[in-house]
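can't give you the sequence, but here's the structure:
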């Protein structure tokens, strides 16, 4: 599961009338999937991220480094 430590951005789109899901760590991946509800967007986002990682691995392309944040306690 370590390979899935990537940011997943979920944002409401008035224009599309749904939640859009994107992965900023992957170049050219502004919006990858969507969902009518936030929960659906999360589910679709996880599926899309798994597929994206598998596609990189299948093609032999190196995965981008995941962005990290540091929470201050």
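Noted; the coordinates are in hand. In this text, all values refer to a predicted model and were calculated from it rather than measured experimentally.

Could you use CA atoms for every contact and neighbour count after this?
Will do.

tell me the contacts of residue 50?
residue 4 (Cα atoms under 8 Å, 6 or more residues apart in numbering).

put this beside the first:
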């Protein structure tokens, strides 16, 4: 029996690629479009969870952060 878990992805546009990263586990993927990067991340996460336990998932609050750099 399969279950569904809701995870959080952060997607950035880097050069010609969209890079999707899961915030709850260290899994990332990329694609030539935003949607493709998320599809590829889903597939990578499904493969990852074949061997790893699903983490306890808590609501993620995202917020922009400004820092000074020299």
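Great, that's in hand. It should be emphasised that the depicted structure is a prediction, and the values quoted were computed from it without experimental measurement.

All the strands of structure 1, residue numbers only.
9-13, 18-22, 33-35 (DSSP state E).

Leaving out chain neighbours, which residue sits closest to the corresponding residue of structure 2 for residue 49 of structure 1?
Counting by TM-score structural alignment, residue 49 of structure 1 corresponds to residue 45 in structure 2. Spatially, and ignoring its direct neighbours in sequence, residue 45 of structure 2 is nearest to residue 27 (6.7 Å; Cα to Cα, 6 or more residues apart in numbering).

what do you get for residue 62 of structure 1?
residue 56 (6.7 Å).

quick revisit: same list (the strands of structure 1) but as JSON lines, adding mean neighbour count and distance to residue 3 of structure 1.
Formatted as JSON lines, the strands of structure 1 follow (neighbours: other Cα atoms under 10 Å; distance: least, Cα to Cα, whole Å):
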{"stretch": "strand 9-13", "mean neighbour count": "16", "distance to residue 3 of structure 1": "17"}
{"stretch": "strand 18-22", "mean neighbour count": "22", "distance to residue 3 of structure 1": "17"}
{"stretch": "strand 33-35", "mean neighbour count": "21", "distance to residue 3 of structure 1": "19"}
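
Make JSON lines out of those strands and add distance to residue 2 of structure 1.
Listed next are these as JSON lines, based on distance: least, Cα to Cα, whole Å:
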{"stretch": "strand 9-13", "distance to residue 2 of structure 1": "18"}
{"stretch": "strand 18-22", "distance to residue 2 of structure 1": "19"}
{"stretch": "strand 33-35", "distance to residue 2 of structure 1": "22"}
